[in-house]
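Chemist: the amino acid sequence is not available; the structure is as follows:
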């Protein structure tokens, strides 16, 4: 009896029984085994033909960025501002050209990110948003943070539009925060207004995800909740508790309103977290940390939980 990598001995024995009983001829059995062997080899081929080249592409992109960084690090003091920006800009251009090439060319855009080549292209395009941000920051003679953030955001948006994927969406999230924080920072605004800017940015992400402009929607919701909740708490660093809990309340309302339209559990988590922050900070601020305020919050929360349970039970009974 022949051996096979695709079939175990028990399966081969069953095939041989079919031959012995006259259901299959010997040549038919061999044809079945050969077909299964071919399928087995095809299933294993991607490990060598696809996965390894994809990994090599990731490593190559990382080496391009690392090489440019190393070159700048070794000769930073000897290079002019324009030379630094030029090296980073050329690096960005190489990454973008490689990204488009891996995705199948300009005519293949926007890609769906389904193949290894398209995934690699998305990673390279996302990396280009970072290097172009550094290039813009190096080239600008003033307001470097603002120009770096805005340039990086433009490239990140282009990357997401051309190659929608989690990695390009993540690049857009990072660059949007850098752009807002850098712009407001260059304007020398107070931390309270920086908090407002980030809350508005986070809610903007939530709206875009709710309207299916960002995909997957859960990633957009996650980014929006993270930016908005963290941004709302910047007021605490400026000793502005009222700003912090007021902005947290705004975030909570936005999350619950959008949850009513989308039913995303991430929005529930964001709304609950923002509500907890807003209430605890407000009570602490209003009562000066008195224990009675904490007890009142605990009682109110218990009443709401009981009311929610009763309401959900009655809704289930009515169905």
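Modeler: Now that the structure is in, tell me what you want to look at. Predicted, not measured: the structure shown is a model, and the values here were computed from it.
Chemist: switch to C-alpha atoms for all contacts and neighbour counts from now on
Modeler: Will do.
Chemist: where's the spatially most central residue of the chain, which helix or strand?
Modeler: A centroid search over the chain (CA atoms, centre = their mean) returns residue 170, at 3.6 Å, as the residue closest to the centre. Element membership for residue 170 (DSSP states H and E) is helix 166-186.
Chemist: pull out the buried positions in that helix.
Modeler: Under the neighbour-count criterion of 16 or more other CA atoms under 10 Å, helix 166-186 has 166-185 buried.
Chemist: do stretch 211-221 as well
Modeler: Across stretch 211-221, burial judged by 16+ other CA under 10 Å covers 214-215, 217-221.
Chemist: before we move on, what about stretch 125-141?
Modeler: Buried, per 16+ other CA under 10 Å, within stretch 125-141: 125-140.
Chemist: show me the contact partners of it.
Modeler: 65, 81-82, 84-89, 91-93, 95-96, 99, 144-156, 159, 167-168, 171, 175 (CA atoms under 8 Å, 6 or more residues apart in numbering).
Chemist: let's see 6 Å
Modeler: 81-82, 85, 88-89, 92, 95-96, 99, 144, 148, 151-152, 155-156, 159, 168, 171 (CA atoms under 6 Å, 6 or more residues apart in numbering).
Chemist: just stretch 115-122 next, same as before
Modeler: By CA under 6 Å, 6+ apart, the surrounding residues in contact with stretch 115-122 are 99, 102-103, 113, 163.
Chemist: of all these, which comes closest to residue 281?
Modeler: residue 163 (41.5 Å; CA to CA).
Chemist: tell me the spacing between that closest one and residue 118.
Modeler: To residue 118, residue 163 is 8 Å away according to CA to CA, to the nearest Å.
Chemist: what does residue 239 give?
Modeler: 47 Å.
Chemist: more neighbours: these two, which one.
Modeler: More neighbours surround residue 118 than the other of residue 239 and residue 118, with 26 against 12 (other CA atoms under 10 Å).
Chemist: give the next helix or strand downstream of the host helix or strand of that one.
Modeler: Residue 118 belongs to helix 116-139 when elements are defined using DSSP H and E. Per DSSP H and E, the first helix or strand lying C-terminal to helix 116-139 is helix 144-162.
Chemist: ok, residue 47 - how many residues close by?
Modeler: 11.
Chemist: swap in the one 10 residues further on?
Modeler: Neighbouring residues of residue 57 were enumerated by other CA under 10 Å; the total is 20.
Chemist: okay, one more to line up with it:
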């Protein structure tokens, strides 16, 4: 157990900003990123020149070797297996990423993309009418991205997980299961899943996790369109707003308040258009109600702030 002096020293050390890197260290980091970019560019050029001459198995093996190489480079750059998974989460949460861990996160992200490309290469059946290759690639990329994020959480890894998850859900529902009408509800559920996972600590970059959840949920709600009726879209969008505000009550993230307000605004506008056919009177009423609610909220915030100061 730490006494008060030791605890204060730890808190002070964690609160100190990261020292400004020296020019040599900054140049080395830039060179590492540039090298990774050039490596990727060279790989793309090689594939473009010899893709048609390569067999399916050859393409698969090539991408797998690239993924393995990038993974090994990421593990070595991060400091070995002992620095990944739980140690990476406990270290990244208070202190953020170092130059080495940022570069390792890039390696893991590129490895996930390579895994997706490997799946696309080996599962490509050459049938353009029923091409499910991109769906399988999205699923494989999602699994690899989740593994990479679990090993070393990063914003880039989170964005990959969000993108691959949206593509996988859309592809599985529309292309594999043949229920394209459920793509909207599927994305809505996926968005709620992202919000819940972020709230319960499965995502380190909480603001980005909430942002992914809000965007996916609103996109899913807006995609719900049974028999060309508008009301399911704005009702579900309003539900997204309610969920955002409900989570905001226990986790004061600005993304939740902004996302909830944006979803509520979109739902209100669509509802007015659906009910009144763009009536100016109804639009004015919504404007007045919004101004009144804003005024009441501002008054309550000011009053609560004054009471806190008096106490």
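Modeler: That came in fine, so what should we check first? Keep in mind the model is a prediction, meaning the values are calculated, not measured.
Chemist: so what number do they get for TM-score?
Modeler: The pair, once superposed, lands on a TM-score of 0.80 when counted by TM-score structural alignment, normalised by the length of structure 2; 275 aligned residues with a CA RMSD of 2.4 Å.
Chemist: can you pull the contacts of residue 85 of structure 1?
Modeler: 135, 138-139.
Chemist: circling back to that earlier point, buried subset of the contacts of stretch 125-141 of structure 1?
Modeler: By 16+ other CA under 10 Å, the contacts of stretch 125-141 of structure 1 give 81, 85, 88-89, 92, 95-96, 99, 144, 148, 151-152, 155-156, 159, 168, 171 as buried.
Chemist: need the longest helix for structure 1.
Modeler: Longest helix of structure 1, by residue count under DSSP state H: helix 291-318.
Chemist: after superposition, how close is that helix to structure 2?
Modeler: Compared with structure 2 after fitting, helix 291-318 of structure 1 deviates on average by 2.7 Å (mean CA distance after the TM-score superposition for structure 1).
Chemist: do you know how far the aligned partner of residue 107 of structure 1 in structure 2 is from residue 138 of structure 2?
Modeler: In structure 2, residue 107 of structure 1 lines up with residue 82, judged by TM-score structural alignment. For residue 82 of structure 2, the distance to residue 138 of structure 2 equals 29 Å [CA to CA].
Chemist: same check, this time on residue 266 of structure 2
Modeler: For residue 266 of structure 2 relative to residue 138 of structure 2 (CA to CA), the value is 30 Å.
Chemist: before we move on, back to that, where in structure 2 does the helix holding residue 118 of structure 1 fall?
Modeler: Residues 99-122 of structure 2 are where helix 116-139 of structure 1 aligns, with TM-score structural alignment as the criterion.
Chemist: average offset of that stretch relative to structure 1?
Modeler: Stretch 99-122 of structure 2, aligned to structure 1 and superposed, deviates on average by 1.3 Å (mean CA distance after the TM-score superposition for structure 1).
Chemist: then stretch 161-168 of structure 2?
Modeler: Here the mean offset of stretch 161-168 of structure 2 against structure 1 after fitting is 1.6 Å, by mean CA distance after the TM-score superposition for structure 1.
Chemist: that stretch corresponds to what range in structure 1?
Modeler: The aligned range for stretch 161-168 of structure 2 in structure 1 is 172-179, by TM-score structural alignment.
Chemist: and for stretch 247-259 of structure 2?
Modeler: The aligned range for stretch 247-259 of structure 2 in structure 1 is 258-270, by TM-score structural alignment.
Chemist: repeat that for stretch 41-60 of structure 2.
Modeler: Mapped onto structure 1 using TM-score structural alignment, stretch 41-60 of structure 2 spans residues 66-85.
Chemist: now the matching stretch: buried residues?
Modeler: So, applying 16+ other CA under 10 Å, buried residues of stretch 66-85 of structure 1: 68-69, 72, 81, 83-85.
Chemist: how far off centre is that stretch?
Modeler: Centre-to-centre, stretch 66-85 of structure 1 and its host chain are 30 Å apart (CA atoms, centre = their mean, to the nearest Å).
Chemist: ends of it, what's the gap?
Modeler: 16 Å.
Chemist: how about stretch 271-290 of structure 2?
Modeler: One end of stretch 271-290 of structure 2 sits 15 Å from the other (CA to CA).
Chemist: tell me, that stretch lands on which residues of structure 1?
Modeler: With TM-score structural alignment applied, stretch 271-290 of structure 2 matches the range 282-301 in structure 1.
Chemist: in the match of stretch 247-259 of structure 2, which residues are buried?
Modeler: Of all the residues in stretch 258-270 of structure 1, those buried under the rule 16+ other CA under 10 Å are 258-259, 264, 266-270.
Chemist: wait, which of these is closest to residue 55 of structure 1?
Modeler: Using CA to CA, the buried residues of stretch 258-270 of structure 1 come closest to residue 55 of structure 1 at residue 266, 31.9 Å.
Chemist: checking the closest one next. Helix, strand or coil?
Modeler: Three-state assignment for residue 266 of structure 1 (DSSP: H, G, I helix; E, B strand; the rest coil): helix.
Chemist: could you report the distance from the closest residue to residue 274 of structure 2 other than its chain neighbours to residue 261 of structure 2?
Modeler: Setting aside the residues directly before and after it, residue 274 of structure 2 is nearest to residue 230 in space (CA to CA, 6 or more residues apart in numbering), at 6.7 Å. Distance of residue 230 of structure 2 to residue 261 of structure 2, computed by CA to CA: 20 Å.
Chemist: likewise for residue 310 of structure 2?
Modeler: To residue 261 of structure 2, residue 310 of structure 2 is 31 Å away according to CA to CA.
Chemist: out of these two, which sits in the busier spot?
Modeler: residue 261 (18 against 7).
Chemist: now do the SS call for that one.
Modeler: Applying three-state DSSP: residue 261 of structure 2 is helix.
Chemist: any idea which element the nearest residue to it once chain neighbours are set aside lies in?
Modeler: Leaving aside its chain neighbours, residue 261 of structure 2 sits nearest to residue 241 (6.7 Å; criterion: CA to CA, 6+ apart). In this structure, residue 241 of structure 2 sits in helix 231-248 according to DSSP H and E.
Chemist: in that helix, what's buried?
Modeler: Result for helix 231-248 of structure 2 [16+ other CA under 10 Å]: buried residues 231-245, 247-248.
Chemist: and if you look at stretch 24-37 of structure 2?
Modeler: Neighbour-count burial for stretch 24-37 of structure 2, counted by 16+ other CA under 10 Å, picks out 29, 33, 36.
Chemist: tell me the one among these nearest to residue 21 of structure 2.
Modeler: residue 29 (9.9 Å).
Chemist: what lines up against the closest one once you look at structure 1?
Modeler: Aligned partner of residue 29 of structure 2 by TM-score structural alignment: residue 54.
Chemist: cool, thanks, signing off.
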